[in-house]
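**Student:** structure of the sequence below:
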Amino acid sequence: MAKLRRVVPFVDPGYTRVRVGEGHQFVNARGKRVGAKDDVRIRALVIPPAWTDVWISARPDGHIQVVGTDAAGRKQYMYHPTWSEDRDKGKFARALDLAASLPRARARVTQALRTEGLSRERVLGVAFRLLDQAAPRVGSTAYLKANGSRGLTTLQRRDAEVDGSTVILSFPAKSGKRALLRIDDPLLAEAVAELKAGRPTAPLLAYRRKRSRVALSAGDVNAHLRALTGGPFTAKDFRTLRGTVSAADALARIGTVDTKKDLARAEKLAVRATADALGNTPSVARASYIDPRVFTEYRKGNVMSLEGSRDAAIRALILGDAADRPATADDRARSRRRRRSTVKR
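**Tutor:** Down below sits the predicted model:
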């Protein structure tokens, strides 16, 4: 794997772009056009035309290649392909580690949900159970203010309904879509029924402290997740795990096929199922949330078992014999060292 240089945008040497007619020119800090070789490299990056305040690494081996601000005012990054590939490997490995840690975490959450009142521990248990069962985005006040989209920690009481043992969440999600999630769970339903009582626009996930209610933050949820599992996980890892399991589940239900045409069709259906489960486009679902090893195994004629725990089954499909041994602290340390070895200063 190629060695990369860690670069600091807007500090290390870089280029920018200036409008020329209907296109752009790329210039250095002195305003001179970049050389032909750099011009070809930069154009191949296909920087979105709408980005402003663009910084482009002067180094072809920089781990960050481009930084810019999109039309919504958000800072965006384009990474070197080697860096992105290594980061994705770590992301999918972490999702499988999460799967191994879930049985014990779920048992502790069930105990918390069986308690009475709206204690912090019980409300954190609700957040965990919603992530575990439906994998919504964790949400942030910044996204809520910028475009009105909500996630787990910014849900309002009016976004939740309880029908017997079923919790129904309906709320404005990312990219103008409306999310609709249904979770059948008696303990969860009982807790959500208590949480949603009161002012409709107040935060749903808010625990009681003396006479007031305190809303959970994304930081609270992620810290609780790490405490429960003992691993370096965040709420987003649930989406990666759910995406991977959704694709594997769809392929297992289709069954093995023989022709290239049928393989392509099956994979397309699996990606669509994942996109529907996560509320993403198919292209985002495939690129960001499905472990590519699911498709590798499918092409070999291997599918995930539909019996028993999906968490154990997805590990068995991808890891084989190693699935029986949960990742240890030493394993995670070795993984971090491997990731660091691809980047040098």
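
**Student:** use CA for all of it now, contacts and neighbours both
**Tutor:** Fine.

**Student:** quickly find the element holding residue 227.
**Tutor:** Residue 227 belongs to helix 218-229 when assigned by DSSP states H and E.

**Student:** now do the buried residues in that helix.
**Tutor:** Buried residues in helix 218-229, counted by 16 or more other CA atoms under 10 Å: 218, 221-222, 224-225, 228-229.

**Student:** also this sequence, please, to line up against the first:
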Amino acid sequence: MTESLYSEEECERVARLASLRYVKDTMPGITRQKQGEEFIYFKEGKPLTDANVLARIKKLAIPPAYQDVWICPYENGHIQATGRDKNNRKQYRYHPLWFKVRNQQKFTTMIEFGQSLPLIKRHISRELNKPAQLNRAQVICAIIYLLYHYNVRVGNAVYARQNKSYGLTTLRKKHLSLKRNKAILNFRGKNAKLWRIILSDSRIIKILKKCEEISGYELFKYVDENNSLTVVTSQEVNFYLKNITNYPFTAKDFRTWIACRETLCRLIRYNPCEDASDPFNDIIKQVSKLMGHTPAICQKNYIHPDIILSWKAESLREWANKNHDKIAHLTDDKILLLWLKSNKKRTK
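**Tutor:** Sure thing, here's the model as predicted:
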């Protein structure tokens, strides 16, 4: 079971795509009660005897120590169970099909995301070039700048509170050090990864200084239309991205893009004349370190499966050789976009 870091909007959208029932654990469900070494399950206050439902519950493998366990009464519910672990953190068990569709969806909009990047970057640059203010647009644009350039997670308030690990929207003033011509962010991220980001862009530094000057321990805040201080949330960042691009992109799309970009470009720049060994595992390790994950998780959740397949089939090397002159004049973002478009044509 994993702690939910997904918004309700994303859960509902993916459930619909997977043809699953969108559910919440506030609705009536199945509960359990310990009796000796076993559990008895109840539905609508009566002991559950349906063998098929009991078999489904057994497959969920809900840890015995979990409290406040809720089990979905529907086999096709996008959430199958929730419970609280020993640290009172709410944990979720999702339907396998929901996870499968969600992982596929991460990669289906990559072309649109890559095509939208110039627009996003122009918009951010325009806002950051204005005099430093604590308005919503400029503070959120500073966050998006950091998402793109430093691959930091956007942050989740629940995760910060329960695990004392942080992302951009949950950073505290204590994580910021301001020097004469630079700003340093030091913090503990997810999976205990220690981040140390040294910033030299004067536009970002000016905004950070403004953020530090105002009251409250949160770092990224803005003054709203009512002259009240408002802490930026990950949902606001996602909503802002949607408004810029007219696509339902989220902050997570930056991490997927960066992982794919770094993997692809490092693979095609590998020179077999200099090293005869297969660089794939080493490159996955490098990218996983960048992402703050294990190589297995990085490969499974962040890297487009067709990048991996095309490398193993040696078609990626053929593509790179065929497009050598074109690639030589492209940025890494444009190289990935070119490959994505070529791959889409090839796999149609």
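
**Student:** re the thing from before, the helix or strand following the helix holding residue 227 of structure 1 vs structure 2, average offset?
**Tutor:** Moving toward the C-terminus from helix 218-229 of structure 1, the next helix or strand (DSSP H and E) is helix 235-254. Aligned to structure 2 and superposed, helix 235-254 of structure 1 gives a mean residue distance of 2.6 Å (mean CA distance after the TM-score superposition for structure 1).

**Student:** what is helix 235-254 of structure 1 packed up against?
**Tutor:** Here helix 235-254 of structure 1 touches helix 81-113, helix 120-134, helix 218-229, helix 260-278, helix 293-299, helix 310-319, going by 3 or more CA pairs under 8 Å, 6 or more residues apart in numbering; DSSP states H and E.

**Student:** now check structure 2 for the residue matching residue 181 of structure 1.
**Tutor:** Residue 181 of structure 1 maps onto residue 197 in structure 2 when the alignment is built from TM-score structural alignment.

**Student:** excluding chain neighbours, what is closest to that match?
**Tutor:** Nearest residue to residue 197 of structure 2 in three dimensions, chain neighbours excluded: residue 185, at 5.0 Å (CA to CA, 6 or more residues apart in numbering).

**Student:** which SSE is the aligned residue in structure 1 for that neighbour in?
**Tutor:** Counting by TM-score structural alignment, residue 185 of structure 2 lines up with residue 169 in structure 1. In the assignment (DSSP H and E), residue 169 of structure 1 maps to strand 166-172.

**Student:** go on, residue 26 of structure 1?
**Tutor:** strand 23-27.

**Student:** ends of stretch 27-43 of structure 1, how far apart?
**Tutor:** The first residue of stretch 27-43 of structure 1 is 13 Å away from its last residue (CA to CA, to the nearest Å).

**Student:** sort out which residues of that stretch are buried, please.
**Tutor:** Buried positions in stretch 27-43 of structure 1, judged by neighbour count with 16+ other CA under 10 Å: 27-28, 33-34, 38, 42.

**Student:** ok, average deviation of the strand holding residue 169 of structure 1 from structure 2?
**Tutor:** When structure 2 is overlaid, strand 166-172 of structure 1 sits 2.8 Å from its aligned residues on average, using mean CA distance after the TM-score superposition for structure 1.

**Student:** packing partners for that strand?
**Tutor:** So strand 166-172 of structure 1, by 3+ CA pairs under 8 Å, 6+ apart, packs with strand 160-163, strand 178-184, helix 186-195.

**Student:** dump these into JSON lines; add distance to residue 203 of structure 1 and mean neighbour count as well.
**Tutor:** Below are those laid out as JSON lines (distance: least, CA to CA, whole Å; neighbours: other CA atoms under 10 Å):
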{"stretch": "strand 160-163", "distance to residue 203 of structure 1": "11", "mean neighbour count": "17"}
{"stretch": "strand 178-184", "distance to residue 203 of structure 1": "17", "mean neighbour count": "16"}
{"stretch": "helix 186-195", "distance to residue 203 of structure 1": "9", "mean neighbour count": "19"}
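
**Student:** to residue 110 of structure 1, which of those lies closest?
**Tutor:** Residue 110 of structure 1 lies closest to helix 186-195 among those, at 7.8 Å (CA to CA).

**Student:** show the subsequent helix or strand relative to the closest one.
**Tutor:** Following helix 186-195 of structure 1 in sequence, per DSSP H and E, is strand 206-209.

**Student:** quick check: next helix or strand after that next one?
**Tutor:** Taking DSSP H and E, what comes next after strand 206-209 of structure 1 is strand 212-215.

**Student:** burial of the residue nearest to residue 197 of structure 2, as a residue count?
**Tutor:** Neighbourhood size, residue 185 of structure 2 [other CA atoms under 10 Å]: 18.

**Student:** check contacts around it.
**Tutor:** 175-177, 195-198 (CA atoms under 8 Å, 6 or more residues apart in numbering).

**Student:** can you list those in TSV and add distance to residue 72 of structure 2?
**Tutor:** As requested, the contacts of residue 185 of structure 2 are exported to TSV (distance: CA to CA, whole Å):
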residue	distance to residue 72 of structure 2
175	40
176	43
177	47
195	38
196	42
197	43
198	46
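
**Student:** now the spatially most central residue of structure 2: how far from residue 303 of structure 2?
**Tutor:** By CA atoms, centre = their mean, structure 2 has its centre lying nearest to residue 252, at 3.4 Å. Note on residue 252 of structure 2: its distance to residue 303 of structure 2, by CA to CA, is 13 Å.

**Student:** go on, residue 329 of structure 2?
**Tutor:** The gap separating residue 329 of structure 2 from residue 303 of structure 2 is 24 Å, by CA to CA.

**Student:** these two: which is more packed in?
**Tutor:** residue 303 (26 against 10).

**Student:** nearest residue to the more buried one in space, please, no chain neighbours.
**Tutor:** Nearest non-adjacent residue to residue 303 of structure 2 (CA to CA, 6+ apart): residue 260, at 5.0 Å.

**Student:** the one you found matches what in structure 1?
**Tutor:** Residue 260 of structure 2 maps onto residue 244 in structure 1, by TM-score structural alignment.
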